[in-house]
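Q: Generate a structure from the sequence data that follows.
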Amino acid sequence: MDAQGSVAARVVAATAVDAVLNKGRNLDDALAGAGIDKTNEADRAMVRALVFGTLRTQLRNQRVLDLLADRPFRRRDSLIAALISTGLYALADARRPDYAIVSTTVDAAAGLGKPHMRGVVNAILRRYLREQDSVLAEADEHMDAHWLHPDWLIERVRADWPDDWEALLDAGSRQAPMWLRVNLQRTDRDTWMEQLSASGAAKAATHPELDAALVLDQAVGVTQLPGFLSGQVSVQDAASQFAAPLLHAKPGMRVLDACAAPGGKATHILECCPDIAELVAVDQSLPRLERMQENLDRLGLRATITRGDAANPEGWWDGDPFDRILLDAPCSATGVIRRHPDIAFLRRPDDIQALATQQEMLLEQLWPLLKPGGRLLYSTCSVLREENDAVVTRMLSRTADAEVLDLVRAGGPKSALPAVCGLQLLPGVGDGDTDGFYYALMARKLMA
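A: So this is what the prediction gives:
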């Protein structure tokens, strides 16, 4: 990669980081708005590495910047602060020589329309190199800089998981592994692993409980995965691959996947039981539903895709009840921060109660759509009890025909921690190195 390319990548990366931190954009929108699609392939990879790494370490970067800068940056110079953060991350990552990182980061100030700030960027980064050990030690005295999570979330996690909070937070600040799901309708796991090995793209290891799950030793582009375009394999974290077997759809059943897009769990359900009568997939987002249709087409699967609000079934339900319902509810996504580091900056403490209220409403509205004797699987990618056990407990307390089922007997993950109503997977805790995920399985009783 030439120096000019590196400068262009740093301009895009700083713009995306600033959009997340100061404009409240989610990471996908921030990258798109910064122009990542206009960069070449090498720069694109560099941008993503810089942005994800910078956001994962931003709470430490900010503490370091506060110590090194002569005065706080004005809001109009937030782009330069973001640029320096990318430089601090790159220096800590140490994949390129220090002088090259400093030089290209300084030059990027001009690319951001701030040539007069080149001296400031240079001075701060060089001072960091001189005082790195002492500055990092002082920054590390702050909880947010040490654990790389906001203070409010540290306290919530610590209260909810007093024995596991440190491992959970540590895992949440690291790069997530790349998990795959082999389509067992089209190939078998061993055969596909042989194809991967022959390709030289990566090495894979199996999951002890999931027949179709593989984890790669390094992340690769999907086009490097043998048979991806022909539907032999999909990208899906192991934690979410438990949903389909726990739902346990059978031939002839009618299944609802509420909040379904972009379709990872829906397609897995169809792969596990291709003879179900119908899978209805509901979501409000048209772009996400379009992605779901693309995934179905790639895998050669069919589903009834419906645009609608899962909390308002009157707008889309045909009155025919379902044997199985999967509700993968909107949540804080605190179990997938390592995959989406922008969450640490976009979520606020007050969001959790609002999300719990929304989750309860979804359960209340969807429960009548379930046949007597049917099952509803509730899941979130949150690690917070307020969105998980608390929601299910309140639902059970006011729903006479609902009972919770034992997920351990239903084949739930052995590495999960027991919760009051279900099971909780935590990143960094137990075997498998999965995302944080909660499951609770409920049955609708046959009332006399």
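Q: drop to CA atoms for contacts and neighbour counts, all remaining ones
A: Noted.
Q: For residue 181, pull up the helix or strand it's in.
A: strand 179-182 (DSSP states H and E).
Q: can you pull the buried residues of the following helix or strand past that strand?
A: Using DSSP H and E, the helix or strand that follows strand 179-182 towards the C-terminus is helix 189-199. With burial defined by 16 or more other C-alpha atoms under 10 Å, the residues of helix 189-199 counted as buried are 189, 192, 193, 196.
Q: want to throw the residues you listed into TSV with distance to residue 328?
A: Listed next are these as TSV, based on distance: C-alpha to C-alpha, whole Å:
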residue	distance to residue 328
189	26
192	29
193	30
196	31
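Q: Closest one to residue 93 out of those residues, please.
A: Distance to residue 93, by C-alpha to C-alpha, is smallest for residue 196 among these, at 28.7 Å.
Q: these two touch, right, that closest one and residue 214?
A: No - at 11.1 Å, residue 196 does not count as touching residue 214 under the criterion of C-alpha atoms under 8 Å.
Q: Could I get the buried residue list for stretch 9-23?
A: Buried residues in stretch 9-23, counting neighbours by 16+ other C-alpha under 10 Å, are found at 9-21.
Q: Going by distance to residue 317, which of those wins?
A: Distance to residue 317 across the buried residues of stretch 9-23 (C-alpha to C-alpha) is lowest for residue 20, with 37.1 Å.
Q: Work out for me the element the closest one sits within.
A: Assigned by DSSP H and E, residue 20 falls within helix 3-23.
Q: angle of the next helix or strand after that helix against helix 3-23?
A: Using DSSP H and E, the helix or strand that follows helix 3-23 in sequence is helix 27-34. Interaxial angle of helix 27-34 relative to helix 3-23 (axes from the mean of the first three to the mean of the last three C-alpha atoms, to 10 degrees): 130 degrees.
Q: list the helices and strands helix 27-34 packs on?
A: Secondary-structure packing of helix 27-34 (3 or more C-alpha pairs under 8 Å, 6 or more residues apart in numbering; DSSP states H and E): helix 3-23.
Q: how far is the helix it packs on from where the chain is centred?
A: Here helix 3-23 is found 22 Å from its chain centre; the criterion is C-alpha atoms, centre = their mean, to the nearest Å.
Q: And for stretch 192-208?
A: With C-alpha atoms, centre = their mean, you get 23 Å for stretch 192-208.
Q: okay, how far is it across it, tip to tip?
A: Terminal residues of stretch 192-208 lie 17 Å apart, using C-alpha to C-alpha, to the nearest Å.
Q: ok so residue 280 is a helix residue?
A: No - going by DSSP: H, G, I helix; E, B strand; the rest coil, the assignment for residue 280 is strand, not a helix.
Q: got a list of what it touches?
A: 254, 255, 256, 257, 303, 304, 305, 306 (C-alpha atoms under 8 Å, 6 or more residues apart in numbering).
Q: Another sequence for comparison is provided below:
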Amino acid sequence: MQNNATKLSSRALAAQIILQVLDQGKSLSTVLPEVHSHINIKDQSLIQEMTFGICRVLPRLESIVKLLVEKPLKGKTRLVHCLLLVGLYQLLYMRVPSHAAVDEVVNATKVLKLDSFRGLVNGVLRRFLREQADILAKVDKHWQTLHPEWLVNKLKKSYPHWREIIDANNQRPPMWIRVNSQFSSVESYAVALDGVAEYLHSSQIPPCALYLNQPQAVSSLPNFAKGWATVQDAHAQWAALLLDVSNGDKVLDACAAPGGKTTHILELAPKANVIALDIEQARLKRVAENLSRLGQDAKIICGDASQPNQWLEDDEMFDRILLDAPCSATGVIRRHPDIKWLRKESDIDELVQLQAKILTALWQRLKPNGVLLYATCSILPEENSLQIKRFLEKTQDAMLVEMDFGGEKVFEKQFFPSEKGGDGFFYAKLVKKVD
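A: Just a heads-up that it's a prediction; the model follows:
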């Protein structure tokens, strides 16, 4: 697709991307960079808005298509279906004049070699415009979760406030930055941002975090290129603080990409000996870029966290291990709405087994009195509190220790996504007991 990206309209590209997400199981974070390298900045923003937005409200759009199209568009006609999703999203959620939105989507049939469907696309979108009030009355008759049923059921079972979690997931994500204390105080950096940023005092928010009232291009952040700030969710910023690394400590940041936590560790302890590990070589490029921007050094290794013997010396041990474990990513849905349609219920058991395998393997590489911080961006108990419970039951030398979140002292912490708050994260801090 990327080879002819420059020849395609943004609507045509958006339809192709949505098809890859829904039918081929590809993530937006994988597909979009491939497309972005071939198109201008303006089209990049437009395509990102359409594709992320469609994934955010997909069931609502699907319900509208079902009312307007007699026979489901399957097989080779699925691209037409995705084009209709693009058209409906623009009409409902974007500030594009109706006639222009319809014309652009109809014209996209030609460049996608779907000329025979031009009339269908035109007819469906114009009928929606004529009958919009009646159609939306039917579609919006009941509250829509905009989530897959299996996930709704899991949240219902686990949390009394499941509706609040779902509502938060369906919002656009806030932008947070982490201020590098080596260069600036949070207060001074907020002043430099000239009214764009807020310092929110809360036990939920770490002291290095600034909330931006509206998303900004990183190029507009003061001294970003010199490492003064990093874009990182507020709740993710707790990881390095909780790990409590000292200069000279040997530290493993397992599953490190894209490097936000690695760089934070080195901001707090510049002379720590850090290994940044990830299983995907392509993602480690981002780690290297982030380290370079902040002028930091870490040893980067591509390897499987569940098989440390493959990439470590036999006697290599760590004072601190950060295990940001592979997980369902159900805590960051508002940031990655395609997760709702990529993740399957069967994935959860597989992830739970993988997390347990990595946890057990890395524990063998932790020094006596060493600290392992277990973290996920999940809100599912089986990946979090229940995972830790099982590990403690079978690991005699593991002890759960108290963590301090701005004065709130707890042994485990489950964060949930919230407005003007961070994403869904879980933390548990384990110390290896000495006999």
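Q: Where does the strand holding residue 181 of the first structure end up in the second structure?
A: Counting by TM-score structural alignment, strand 179-182 of the first structure pairs with residues 176-179 of the second structure.
Q: Average offset of the matching stretch relative to the first structure?
A: If you overlay the two and look at stretch 176-179 of the second structure, the average distance to its match in the first structure is 0.9 Å (mean C-alpha distance after the TM-score superposition for the first structure).
Q: contacting residues around that stretch?
A: By C-alpha under 8 Å, 6+ apart, stretch 176-179 of the second structure touches 185-186, 189, 208-212, 228-234, 237.
Q: What subset of the residues you listed is buried?
A: Those of those that meet the buried threshold are 186, 189, 208-212, 228-234, 237, by 16+ other C-alpha under 10 Å.
Q: Which ones among these lie within helices?
A: Secondary structure assignment (DSSP state H) places 186, 189 from these within helices.
Q: quick one: which of the buried ones among the contacts of stretch 176-179 of the second structure is nearest to residue 37 of the second structure?
A: Closest approach to residue 37 of the second structure among those (C-alpha to C-alpha): residue 231, at 21.4 Å.
Q: got the contact list for the closest one?
A: With contact set as C-alpha under 8 Å, 6+ apart, residue 231 of the second structure has these partners: 175, 176, 177, 178, 218, 260.
Q: what's the counterpart of residue 364 of the first structure in the second structure in contact with, if anything?
A: By TM-score structural alignment, residue 364 of the first structure lines up with residue 360 in the second structure. Neighbouring residues of residue 360 of the second structure by C-alpha under 8 Å, 6+ apart: residue 391.
Q: Could you check which helix or strand contains residue 360 of the second structure?
A: Residue-wise, residue 360 of the second structure maps onto helix 345-363 under DSSP H and E.
Q: how far apart are that helix and its match in the first structure?
A: Helix 345-363 of the second structure sits 0.4 Å off on average (mean C-alpha distance after the TM-score superposition for the first structure).
Q: Helices along the stretch 301-448 of the first structure, start to end?
A: With helices called from DSSP state H, counting those that start in this stretch, the stretch 301-448 of the first structure shows them at 343-346, 351-366, 389-397.
Q: so which of the ones you listed is the most packed in?
A: helix 343-346 (a mean of 19; mean count of other C-alpha atoms under 10 Å).
Q: Pull up the gap between residue 237 of the second structure and residue 199 of the second structure, please.
A: Per C-alpha to C-alpha, residue 237 of the second structure is found 14 Å from residue 199 of the second structure.
Q: Start and end of stretch 324-335 of the first structure, how far apart?
A: End-to-end distance of stretch 324-335 of the first structure (C-alpha to C-alpha): 25 Å.
Q: And the contacts of stretch 397-409 of the first structure?
A: By C-alpha under 8 Å, 6+ apart, the residues outside stretch 397-409 of the first structure that reach it are 246, 396, 414, 421-423, 440-447.
Q: Give the buried residues for it.
A: Buried residues in stretch 397-409 of the first structure, counted by 16+ other C-alpha under 10 Å: 402, 403, 404, 405, 407.
Q: can you tell me which residue in the second structure aligns to the fourth one?
A: Residue pairing (TM-score structural alignment): residue 405 of the first structure is matched to residue 401 of the second structure.
Q: Which stretches in the stretch 101-250 of the first structure count as strands?
A: All strands of the stretch 101-250 of the first structure, identified by DSSP state E, counting those that start in this stretch, fall at 179-182, 204-206, 213-216, 233-235.
Q: Could you export those as a markdown table, including distance to residue 53 of the first structure?
A: Converted to a markdown table, the strands of the stretch 101-250 of the first structure look like this (distance: least, C-alpha to C-alpha, whole Å):
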| stretch | distance to residue 53 of the first structure |
| --- | --- |
| strand 179-182 | 19 |
| strand 204-206 | 24 |
| strand 213-216 | 19 |
| strand 233-235 | 21 |
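Q: between the ones you listed, which gets nearest to residue 105 of the first structure?
A: Taking these one by one with C-alpha to C-alpha, strand 213-216 is closest: 31.9 Å.
Q: residues in the second structure aligned with that closest one?
A: The aligned range for strand 213-216 of the first structure in the second structure is 209-212, by TM-score structural alignment.
Q: Can you tell me the closest non-neighbouring residue to residue 338 of the second structure?
A: Among residues not flanking residue 338 of the second structure along the chain, residue 55 sits closest, at 5.3 Å (C-alpha to C-alpha, 6 or more residues apart in numbering).
Q: just to revisit the earlier point, what about the match of residue 364 of the first structure, distance to residue 197 of the second structure?
A: From residue 360 of the second structure to residue 197 of the second structure the distance is 41 Å (C-alpha to C-alpha).
Q: Also residue 274 of the second structure?
A: With C-alpha to C-alpha as the criterion, residue 274 of the second structure and residue 197 of the second structure are 31 Å apart.
Q: okay, those two: which has more neighbours?
A: Counted by other C-alpha atoms under 10 Å, residue 274 of the second structure and residue 197 do not tie: residue 274 has more neighbours, with 25 against 21.
Q: So the more buried one sits against residue 256, correct?
A: No - taking contacts as C-alpha under 8 Å, residue 274 of the second structure lies outside contact range of residue 256: 10.8 Å.
Q: Identify the contacts common to those two.
A: residue 262.
Q: what about the helices in the stretch 51-200 of the second structure?
A: Remark: helices assigned in the stretch 51-200 of the second structure by DSSP H, counting those that start in this stretch are 58-68, 78-93, 98-111, 118-130, 132-139, 149-158, 162-169, 186-192.
Q: Would you mind pulling up the elements that the third one packs against?
A: This points to helix 98-111 of the second structure. Other elements packing on helix 98-111 of the second structure under the criterion 3+ C-alpha pairs under 8 Å, 6+ apart are helix 10-24, helix 78-93, helix 118-130.
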